[in-house]
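Q: Got a sequence here, can you model it:
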Amino acid sequence: MCCIFRSTLPDGRKGKGFSQRDRPGPHAADVNKGGTLYRTSCHQSNGEGVPGAFPALGGDPVVTDEDPIRLTEVILFGMEGETIEGVEYSVIMPPFAEQLSDEEVAAIVSHKRTSWGNDVSIVSVEEVEKVRNKGN
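A: Prediction:
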């Protein structure tokens, strides 16, 4: 399995993100846990990816979008055959909805959004739960 494992929206809506300090308490994503859950074999420990196979995560438009929903959908439901900044990626990103809890997905999404030079809001467990319940 690739990337993670346990050991602008399609309709044009824009969401509001929150910073870690805006979300103190038990529902805040644990960014450190996200770093532990994130596996480096696909996108690499430096987030630079593998050209033509796995996109770089640093500066990636999906990762750094103001609204974290698409990144959350990719982690939960997988993705394949996407073109990102003119490069086609044919390798399948498998879905992890069955392997990861909402808390774990929130931690991974938040880790990706705050690593490798990325500096955008983290996500809450509740936001992940909404995306999971809506489905792909």
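Q: Please make it C-alpha for all contacts and neighbour counts, starting now.
A: OK.
Q: for the residue most central in space within the chain, helix, strand, or coil?
A: Within the chain, one residue has its C-alpha closest to the average C-alpha position: by C-alpha atoms, centre = their mean, that is Val109, at 3.6 Å. Secondary structure, DSSP: H, G, I helix; E, B strand; the rest coil: Val109 is helix.
Q: pretty sure it contacts Arg70?
A: No: the pair Val109 / Arg70 is not scored as a contact, 10.3 Å apart, by C-alpha atoms under 8 Å.
Q: how far does stretch 127-136 sit from the chain's center?
A: Stretch 127-136 has its average C-alpha position 13 Å from the chain's average C-alpha position, going by C-alpha atoms, centre = their mean, to the nearest Å.
Q: Just the buried positions in that stretch, please.
A: 128-129, 131-132 (16 or more other C-alpha atoms under 10 Å).
Q: one more to line up against the first:
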Amino acid sequence: MSEPEIHTQQQRENPEPEEGTNPMPWFVILLTAVLFTFGVVYIVRTTMSNAPTWGDSRAVADLQGPAPAAAGSAVDGAAVFTARCAACHQASGQGLPGVFPPLAGSEWVAGEARTFTAIVLHGVRNSMTVSGKTYNGAMPAFKDQLQDAEIAAVLTHVRGAWGNQAGAVSADSVAQVRKDTEGQVEPYDGDAGLAALK
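A: Coordinates of the predicted model:
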């Protein structure tokens, strides 16, 4: 059997790479061990009762938002919106494309107050259409989180902000919608569920 012929092109090729036999450098092993040990100690020593100054300086009260308004007192709808709604719908009322719908210029905001109230009370899941665009974010129900006066205040704020020119909503009307829709135990199922409200 004759030797295979080695062509010039093959002679120019580099040899196949091989895994080296050098061990991992000792300082990399040491650094990994130190970081791992630090992580374990940090997690073990951290508790929910640590002082807020150790983290981002926010206390539990800061994260819970404003306290519920006392019965009969005036409620600041803008403050309720900032605490409960702005994270999704944004301070500008423009929402987030494809996820959370805008409140500015929304037909749901400017439409029947009872419908908008029911949406805020019971929430919405699955896709819904606003101004011809589809949004897939879920809206939580606020019926157990906010009192009638707070819901009325935030609805009134939204219906009069960002160019919206709809009328105010009273706490009595919120209470009536709450009573009329008390059988709604789950969020409305997107456009299909909201169609019954129109």
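Q: Report the TM-score for the pair.
A: Put the two chains on top of each other and the TM-score (TM-score structural alignment, normalised by the length of the first structure) is 0.74; 110 aligned residues with a C-alpha RMSD of 1.8 Å.
Q: related to what we said a few turns ago, please flag which of the buried residues of stretch 127-136 of the first structure sit within strands.
A: Among these, no residue falls in strands (DSSP state E).
Q: With distance to Pro51 of the first structure as added columns, please give those residues in a markdown table.
A: As requested, those are arranged in a markdown table below (distance: C-alpha to C-alpha, whole Å):
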| residue | distance to Pro51 of the first structure |
| --- | --- |
| Val128 | 29 |
| Glu129 | 32 |
| Val131 | 29 |
| Arg132 | 29 |
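Q: which residues in the second structure form strands?
A: 124-125, 128-130, 133-135, 188-189.
Q: highest average neighbour count across these?
A: Per-residue neighbour counts averaged over each of the strands of the second structure give the maximum for strand 124-125, namely a mean of 22 (mean count of other C-alpha atoms under 10 Å).
Q: With distance to Ala79 of the second structure as new columns, can the strands of the second structure be given to me in TSV?
A: Formatted as TSV, the strands of the second structure follow (distance: least, C-alpha to C-alpha, whole Å):
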stretch	distance to Ala79 of the second structure
strand 124-125	22
strand 128-130	25
strand 133-135	25
strand 188-189	26
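Q: Figure out which of these is closest to Gln11 of the second structure.
A: The closest of these to Gln11 of the second structure is strand 133-135. By C-alpha to C-alpha, the value is 61.6 Å.
Q: post-alignment, the closest one versus the first structure, mean distance?
A: Its aligned residues in the first structure lie a mean 1.5 Å from strand 133-135 of the second structure after superposition (mean C-alpha distance after the TM-score superposition for the first structure).
Q: Who are the packing partners of that strand?
A: Here strand 133-135 of the second structure is seen to pack against strand 128-130 when contacts are counted using 3 or more C-alpha pairs under 8 Å, 6 or more residues apart in numbering; DSSP states H and E.
Q: Which stretch of the first structure lines up against the strand it packs on?
A: Counting by TM-score structural alignment, strand 128-130 of the second structure falls onto residues 82-84 of the first structure.
Q: which stretches of the first structure form helices?
A: In the first structure, helices defined by DSSP state H lie at 31-37, 61-64, 69-77, 102-113, 125-134, listed in chain order.
Q: Tell me which of the ones you listed sits most buried.
A: Counting by mean count of other C-alpha under 10 Å, helix 102-113 has the highest mean neighbour count of these, with a mean of 27.
Q: Can you name every helix or strand that it contacts?
A: Using 3+ C-alpha pairs under 8 Å, 6+ apart, helix 102-113 of the first structure sits against helix 31-37, helix 61-64, helix 69-77, helix 125-134.
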